[in-house]
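Chemist: can't give you the sequence, but here's the structure:
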C-alpha cells in the first residue's frame, strides 16, 4: 500500500486534498502544529508535527512509511500569511514567517525527496500564492518567504526530476472559500464574491493536485496557476 503526507492539513484546502487522496486509495497522514480533534467519519489522521523542526519531520515520515507504506504523494500546504508594513515587520516576525513557509519546505523536501528518488517515483507538490510571484505593500515578510519556497521547489524539480520524482509548485492566485477568508472579508463582501464566482473551492484545488500526481512522465507540469473564473487579473 502507498501513502500520502499532507503538511499543513487544515480544515479547508489541506483537508480537501487529504480526502481526495484517501478516496483514491492512499493511506493519508496529515500534519500540522496544532491538529484539530479527530471527527467521526474522518478518512485520515492529523498528527502534531512542527515542520520547522527537522528531527520531528524525519521521525514523522519514517513512522508513516513504516506503518502505511512508501509515500507516493507529499503536499506542502504550509503558509504564513501575515500583513505588516516594512516599518512594523520586526526581525522576529520576518524570521518566523520564513521558518513557517520556507524552512519547513526544506525539511519536507529533505525527508521525502531522497526516499522517493531511491524508488524512482513520487510526487511533491508545494502550495504557493500570489505572493510567490510578486510582493505587495504590507506583505514583505510573506512574499519573501513564499518567493523562497518557490525557488526551493524550482531547484528541487531540477534535482529530483531526472530521478523520477515529479515536483510541482501551484500558485493559488485568489481567495479560497474558507471560514478564515469569510471572516476576513466580512459577510457582505464574502457573499458578493461567492455569488459572482470569485472564490476558489478547496475540492477543485484538490482535483488539480491529484491530476498533477497522475501526469505521465513525458508531460510533467512544474508550475500551474489556479484562479476563480471571475478573478480580474
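Modeler: Okay, I see it. For clarity, every value in this text was computed on a predicted model and none was experimentally measured. Numbering: from 1, shown residues only.

Chemist: contacts, neighbours, all on C-alpha from now
Modeler: Noted.

Chemist: show me what the longest helix seen in the chain packs onto, helices and strands only.
Modeler: Counting by DSSP state H, the longest helix found in the chain is helix 140-160. Using 3 or more Cα pairs under 8 Å, 6 or more residues apart in numbering; DSSP states H and E, the elements in contact with helix 140-160 are helix 91-98, helix 104-119, strand 123-129, strand 166-172.

Chemist: what angle separates the second one from helix 91-98?
Modeler: For helix 104-119 and helix 91-98, the angle between their directions (axes from the mean of the first three to the mean of the last three Cα atoms, to 10 degrees) works out to 30 degrees.

Chemist: alongside the first one, take a look at this:
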C-alpha cells in the first residue's frame, strides 16, 4: 500500500518543502557515484551518518542533523520525497515557512534521539529523512485526521487506486513502526523503526500548540476532521486494474 497523493490542497507555495527536496536530492547526487564502492561509501557514512554509539558517548552529535539529508539508495530517497511532497505542503501551509523549517529539524532531531535511545551502543550508521518526515505525518494526522488520501494497492499483478482517511493510512503506518521496532533491531531489518516512531510522536507533540489554538477538539468538531477548506477532486485514475486471467 503506497500513498500517492492527498485531497488536501495548500493555500500557499511550499517553498520550504521544495528547498528540502532540492537539498536531499542534490546531496544524494553528490555522493551517488560512490554508492557502489563499499569502502568509500562506508567511510562517507561513518563521517556524516548518525551512529548511536558516537552520540551516546558524546563524541559526535552532528550526525543527528546531517543524517537527515542522506539516503542509502535511489528508492530510499524517492519514497521519502514522495511522503514529504504529500504531507509537507499542508503542514507548511498551517505552520508557516519559518515555523515549518524549525518543526522539520526538531522532529528529525527527536527521531534521531529515539533511535539512539533504542540502540545506544550500536555502531551501525543510520541515514534518511524519514524520521523528520514522520514528524510531518504525525502533525498532519492531528490536524487533518479525515483528509482523504489516495492509496495505490499492489498485489502481485493486481493494481488499484482507492481513497481512505488519513487516520487509517497514518495510524497503520505508525502501528507498523512500533510493532516492528519491538520485534526487530535496525541491524536485522535495515530500517530504523524507532526513529520513525519517535519522529511521529514528536510531530504530534510539536503540533499540539497549533491544534489547541485552533480549538482542539472544537476544531475537529467544526471541520469533522476534514481539511477546513474545499478538498481537491481528481478525475478517474488512469492506473489500470489488471486481473488474473482464468484459463
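Modeler: Happy to help now that I have it. No experiment lies behind these values; they were computed from the predicted model shown.

Chemist: TM-score for the pair, please.
Modeler: In this superposition the chains share a TM-score of 0.27, using TM-score structural alignment, normalised by the length of the first structure; 120 aligned residues with a Cα RMSD of 6.7 Å.

Chemist: thinking again about what came up before, what residues sit buried inside the longest helix of the first structure?
Modeler: For helix 140-160 of the first structure, a neighbour-count test (16 or more other Cα atoms under 10 Å) marks 140-150, 152-154, 156-157, 160 as buried.

Chemist: returning to what we had before: for residue 29 of the first structure, find the nearest of the helices and strands packed on helix 140-160 of the first structure.
Modeler: helix 104-119 (13.5 Å; Cα to Cα).

Chemist: report the angle between the closest one and strand 166-172.
Modeler: Using the same axes, to 10 degrees: helix 104-119 of the first structure against strand 166-172 is 150 degrees.

Chemist: one step back: of all the helices and strands packed on helix 140-160 of the first structure, which one comes closest to residue 57 of the first structure?
Modeler: Nearest of those to residue 57 of the first structure, taken as Cα to Cα: helix 104-119 at 6.7 Å.

Chemist: buried stuff in the closest one?
Modeler: 104-109, 111-113, 115-117.

Chemist: between it and helix 140-160, how big is the angle?
Modeler: 10 degrees.

Chemist: what's helix 104-119 of the first structure packed up against?
Modeler: helix 54-68, strand 71-76, helix 140-160.

Chemist: buried stuff in the second one?
Modeler: Meaning strand 71-76 of the first structure. 71-76.

Chemist: show me what that strand is packed against.
Modeler: strand 3-7, helix 104-119, strand 123-129.

Chemist: which one of these lies nearest to residue 54 of the first structure?
Modeler: helix 104-119 (5.4 Å).

Chemist: any idea where the helices of the second structure begin and end?
Modeler: Using DSSP H, helices in the second structure cover 15-31, 38-48, 52-56, 63-66, 74-95, 97-118, 130-143, 166-183, 186-189, 193-213, 217-223.

Chemist: which parts of the second one are buried?
Modeler: Just to be clear, that refers to helix 38-48 of the second structure. Under 16+ other Cα under 10 Å, the buried positions of helix 38-48 of the second structure are 41, 45-48.

Chemist: and for the last one?
Modeler: For helix 217-223 of the second structure, the neighbour count (16+ other Cα under 10 Å) marks 219-220 as buried.

Chemist: what helices or strands is that helix leaning on?
Modeler: Using 3+ Cα pairs under 8 Å, 6+ apart: helix 217-223 of the second structure touches no other helix or strand.

Chemist: distance-wise, check residue 208 of the second structure relative to residue 77 of the second structure.
Modeler: Per Cα to Cα, to the nearest Å, residue 208 of the second structure is found 29 Å from residue 77 of the second structure.

Chemist: should've said residue 95 of the second structure
Modeler: Residue 95 of the second structure is 25 Å from residue 77 of the second structure, by Cα to Cα.

Chemist: which of these two has more neighbours?
Modeler: The residue with more neighbours, out of residue 95 of the second structure and residue 77, is residue 77; 20 against 15, by other Cα atoms under 10 Å.

Chemist: pretty sure that one is touching residue 25, no?
Modeler: Yes - under the criterion of Cα atoms under 8 Å, residue 77 of the second structure makes contact with residue 25 at 7.5 Å.

Chemist: shared neighbours of the two, which are they?
Modeler: Residues touching both residue 77 of the second structure and residue 25 by Cα atoms under 8 Å, 6 or more residues apart in numbering: none at all.
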